[in-house]
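> Sequence first, predicted coordinates after that:
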Amino acid sequence: MKYWLFKSEPDEFGIDDLAACQRERWDGIRNYQARNLLRDEVAVGDQVLLYHSSCKNVGVAGIAEVVAGAYPDPLQFDPDSKYFDPKSSPDKPRWISVDIAFVQKFARVLPLQTIKTMPALNEMVLVKQGRLSVQPVRAQEWQAIVAAVG
């Protein structure tokens, strides 16, 4: 099992949305590095920190689990979708989705500012690189975050 951080804008889809539907396709990823992680490394059973970005309370909001492995993101084929990609085709898809299921909403969002001050997290991809929408999380980083939210 591996650990991941998936970024989402909560006004588009956040931990409350996942809690309401319980399972959802994680789609719309249009970054090649993130796509490669979804395609090549994210697997069923992996645990995911759901991170809220581009909002008032930026930070880790809860936990999900990967329940379906990599498959072509159907939005890339939909001309009415903002994620449509005319260079992609069903026989040669460019973009990948996985399915995630709700596990837990934290009692409070663990803010990015707090994460940046935690010595156990100073090498975390979120702190060092930041912008990637799908990021690996080391086991000790996972444990530090879960312990911080109690």
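Thanks, I have it.
> CA atoms for contacts and neighbours, from now on please.
OK.
> tell me the contacts of Gly150?
Not one residue lies near Gly150 by CA atoms under 8 Å, 6 or more residues apart in numbering.
> Would you mind measuring from it to Val109?
11 Å (CA to CA, to the nearest Å).
> Could you check stretch 138-150 and say which residues are buried?
Arg138, Glu141, Trp142, Ala144, Ile145, Val146 (16 or more other CA atoms under 10 Å).
> Presented hereafter is structure B, for comparison with structure A:
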Amino acid sequence: MRYWLFKSEPSTWSWAQQVAKGEVGEEWDGVRNYQARNFMREMAVGDRGFFYHSQKEKSVVGIIEVCAAAHQDSTTDDDRWECVDIKAIAPVPKPVTLAMIKDDPRLTEMALVKSSRLSVQPVTAEEWAIVCEMGGVTLYTANRM
């Protein structure tokens, strides 16, 4: 299993909207960055990710699971753009802010700190464990929900 971070502006697509999609999940569509698209191509069904609210909130607010591998993005006819489908697994009990992540010396190499504008990015297993701990999510729960 690999780990990822998906960024969304809450005014465009919020955690509550993701949760409302239930088991069916939703396409993570509209991504028009080659690096982010390539990360989605690497994803496998069952991979986990953080759902991150950008803009004012700037915090990890939920845990998602990839529920469909990369496929054509339905919002365009351009075959260069693909996306995965994700479903909500659980909220993060204590949202983990960008400031908290930047303040933790163990997370200085995290893509969110180094490439903050990228909408889809990898998270290492160590980073996953640290952010889960910060958010009050046990690793048992985060990996087996």
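Ah, there it is. Since this is a predicted model, take the numbers as computed values, not measurements.
> quick one: TM-score?
With the length set by TM-score structural alignment, normalised by the length of the second structure, the two chains reach a TM-score of 0.89; 134 aligned residues with a CA RMSD of 0.9 Å.
> ok, the buried residues of stretch 138-150 of the first structure vs Asn122 of the first structure, which is closest?
Nearest to Asn122 of the first structure among those, counting by CA to CA, is Glu141 at 9.3 Å.
> helix or strand for the closest one, which one?
Following DSSP states H and E, one finds Glu141 of the first structure within helix 139-149.
> Have a look at how far, on average, that helix is from the second structure.
Superposing on the second structure and averaging over aligned pairs (mean CA distance after the TM-score superposition for the first structure), helix 139-149 of the first structure comes out at 0.4 Å.
> start and end residues in the second structure for that helix, please.
Per the alignment by TM-score structural alignment, helix 139-149 of the first structure matches residues 125-135 in the second structure.
> ok, residues contacting that stretch?
Against stretch 125-135 of the second structure from outside (CA under 8 Å, 6+ apart): 2-3, 92-96, 101, 106-107, 110, 138-139, 142.
> let's see 7 Å
Residues outside stretch 125-135 of the second structure that contact it (CA atoms under 7 Å, 6 or more residues apart in numbering): Tyr3, Val92, Pro93, Lys94, Pro95, Val96, Leu107, Thr138, Leu139.
> burial count for the first one?
So that's Tyr3 of the second structure. Using other CA atoms under 10 Å, Tyr3 of the second structure has 21 neighbouring residues.
> equivalent range in the second structure for the longest strand seen in the first structure?
Identified as the longest strand of the first structure according to DSSP state E is strand 96-111. Using TM-score structural alignment, the residues of the second structure aligned to strand 96-111 of the first structure are 82-97.
> would you say Phe76 of the second structure is within a strand?
Small correction: residue 76 of the second structure is Thr, not Phe. No - counting by DSSP: H, G, I helix; E, B strand; the rest coil, Thr76 of the second structure is not found in a strand; it is coil.
> quick one: the strands in the first structure?
3-8, 23-26, 47-52, 59-72, 96-111, 134-137.
> Next, the angle from the first one to strand 47-52.
By that I understand strand 3-8 of the first structure. Interaxial angle, strand 3-8 of the first structure versus strand 47-52 (axes from the mean of the first three to the mean of the last three CA atoms, to 10 degrees): 30 degrees.
> tell me which strands and helices strand 3-8 of the first structure is in contact with?
Applying 3 or more CA pairs under 7 Å, 6 or more residues apart in numbering; DSSP states H and E, we find strand 3-8 of the first structure packed against strand 47-52, strand 134-137.
> Out of the ones you listed, indicate the one that is most buried.
Highest mean neighbour count among these (mean count of other CA atoms under 10 Å): strand 47-52, with a mean of 26.
> Figure out how far it is from the centre of its chain.
5 Å (CA atoms, centre = their mean, to the nearest Å).
> Tell me the mean distance between it and the second structure once they are aligned.
Mean for strand 47-52 of the first structure is 0.6 Å (mean CA distance after the TM-score superposition for the first structure).
> Give me the contact list for that strand.
The contact list for strand 47-52 of the first structure, computed with CA under 7 Å, 6+ apart, reads 2-10, 14-15, 58-66.
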